[in-house]
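>>> I'll drop the sequence and a predicted model, then ask my questions.
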Amino acid sequence: MIFTINLKLGPGMNLREHHFARARRVKNEKSVVGWSLRKQQAPAGPVRVILTRCMAGKGLDGDNLQGSLKAPRDAVAGWLGRDDADKSIDWVYAQAPAPLGKGFMTVEIQPIAEGGAL
């Protein structure tokens, strides 16, 4: 299953902001992702979750990409009813270009069969 979520994500760990502003942003990101997934049935068993940040520009390096997707990751894990460190979730991070001013993200959830094959 694939979800497209209209959410402009920040530049990850390089974003310098006041701690109250950061808390508001993280709360908003979790809320938007959570509301986008709420009507769907969460799959049971092992899954691969592909989080894709779609923004204009040159993109982020690996650690900032993961940092920018931390709140959405927490929201997806909560929807799945698991901790984000659960070994039954294989997290994959990606980024793709988007038109200027049209930032969004996608969440793709794929069941993993026994033995690790999709």
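Now that the structure is in, tell me what you want to look at. In this text the structure is predicted, and so the values were computed from the model without any measurement.

>>> going by C-alpha atoms from here, please, whenever you check contacts or count neighbours.
Fine.

>>> buried ones in the longest helix along the chain?
When the chain is parsed with DSSP state H, its longest helix is helix 19-37. Neighbour-count burial for helix 19-37, counted by 16 or more other CA atoms under 10 Å, picks out 25-26, 29-30, 32-34, 37.

>>> a markdown table for these, including distance to Asp63?
A markdown table is the format used below for the buried residues of helix 19-37 (distance: CA to CA, whole Å):
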| residue | distance to Asp63 |
| --- | --- |
| Arg25 | 19 |
| Val26 | 17 |
| Glu29 | 18 |
| Lys30 | 19 |
| Val32 | 23 |
| Val33 | 21 |
| Gly34 | 23 |
| Leu37 | 25 |
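
>>> A further structure is provided below for comparison with the first:
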Amino acid sequence: MKRGVCFVSVCCLVLALGTTALAQVAYPPLLAAEAALCPGCTMTMAAKDGKNIQAMLQSAEPADKILAYYRETLTAKGWDVALEMDMAQAKTLSFARGESTLAVAIVPQDDGKSVVTLGLETP
């Protein structure tokens, strides 16, 4: 159930803020400890709600390249792929390690860039 909640949170964040003009902010340190900022990505928004951390990035890199980066980075740190979805509107990967979940969602934009949303939920 936690994986579903984390995935839904990430999707809601993408939909709510995907078309908004965003200012650059610092990448959350707790998220950076698990998943460094992907090459070619720019940090645009971050939020923390209790044990949940979310970050929104923007990138001109192809979605498959971004997903490959996070798959390689996170599996090397002991995260297991729990869910993978490739839909017309978004590509997502959800990872699990112990009681924690980390979701990556990529939504292409009309300008050719993509919005990348990361959501980390810890116990």
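It's in. For clarity, every value in this text was computed on a predicted model and none was experimentally measured.

>>> mind checking the TM-score on these two?
Once superposed, chain against chain, the TM-score is 0.30 (TM-score structural alignment, normalised by the length of the first structure); 73 aligned residues with a CA RMSD of 5.3 Å.

>>> what segments of the first structure are helices?
Along the first structure, counting by DSSP H, helices occupy 19-37, 62-68, 70-80.

>>> tilt between the first one and helix 70-80?
Okay, so that is helix 19-37 of the first structure. If you take axes from the mean of the first three to the mean of the last three CA atoms, to 10 degrees, helix 19-37 of the first structure sits at 40 degrees to helix 70-80.

>>> which strands and helices sit next to helix 19-37 of the first structure?
Where contact means 3 or more CA pairs under 8 Å, 6 or more residues apart in numbering; DSSP states H and E, helix 19-37 of the first structure is packed against strand 2-5, helix 70-80.

>>> determine which stretch of those is the most buried.
helix 70-80 (a mean of 20; mean count of other CA atoms under 10 Å).

>>> my guess is Ile53 of the second structure contacts Met45, does it?
No. Using CA atoms under 8 Å, Ile53 of the second structure is not in contact with Met45; the gap is 11.0 Å.

>>> so which bits of the one helix or strand Thr44 of the second structure maps to are buried?
Per DSSP states H and E: Thr44 of the second structure is located in strand 41-49. Under the neighbour-count criterion of 16+ other CA under 10 Å, strand 41-49 of the second structure has 41-46 buried.

>>> for the second structure, which segments count as helices?
For the second structure, helices defined by DSSP H occupy the ranges 2-17, 29-34, 63-76.

>>> give the buried residues for the longest one.
For helix 2-17 of the second structure, the buried set under the neighbour-count rule, 16+ other CA under 10 Å, comprises 3, 6-7, 9-11, 13-14.

>>> rebuild those as TSV, extending it with distance to Val115 of the second structure.
Output for the buried residues of helix 2-17 of the second structure, formatted as TSV (distance: CA to CA, whole Å):
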residue	distance to Val115 of the second structure
Arg3	21
Cys6	17
Phe7	15
Ser9	15
Val10	11
Cys11	11
Leu13	11
Val14	7
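
>>> related to what we said a few turns ago, with distance to Pro97 of the first structure added, can I get the helices and strands packed on helix 19-37 of the first structure in JSON lines?
Output for those, formatted as JSON lines (distance: least, CA to CA, whole Å):
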{"stretch": "strand 2-5", "distance to Pro97 of the first structure": "14"}
{"stretch": "helix 70-80", "distance to Pro97 of the first structure": "19"}
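
>>> quick one: closest of the ones you listed to Ala21 of the first structure.
helix 70-80 (14.1 Å; CA to CA).

>>> which strands and helices sit next to that closest one?
The contact analysis (3+ CA pairs under 8 Å, 6+ apart) places helix 70-80 of the first structure against helix 19-37.
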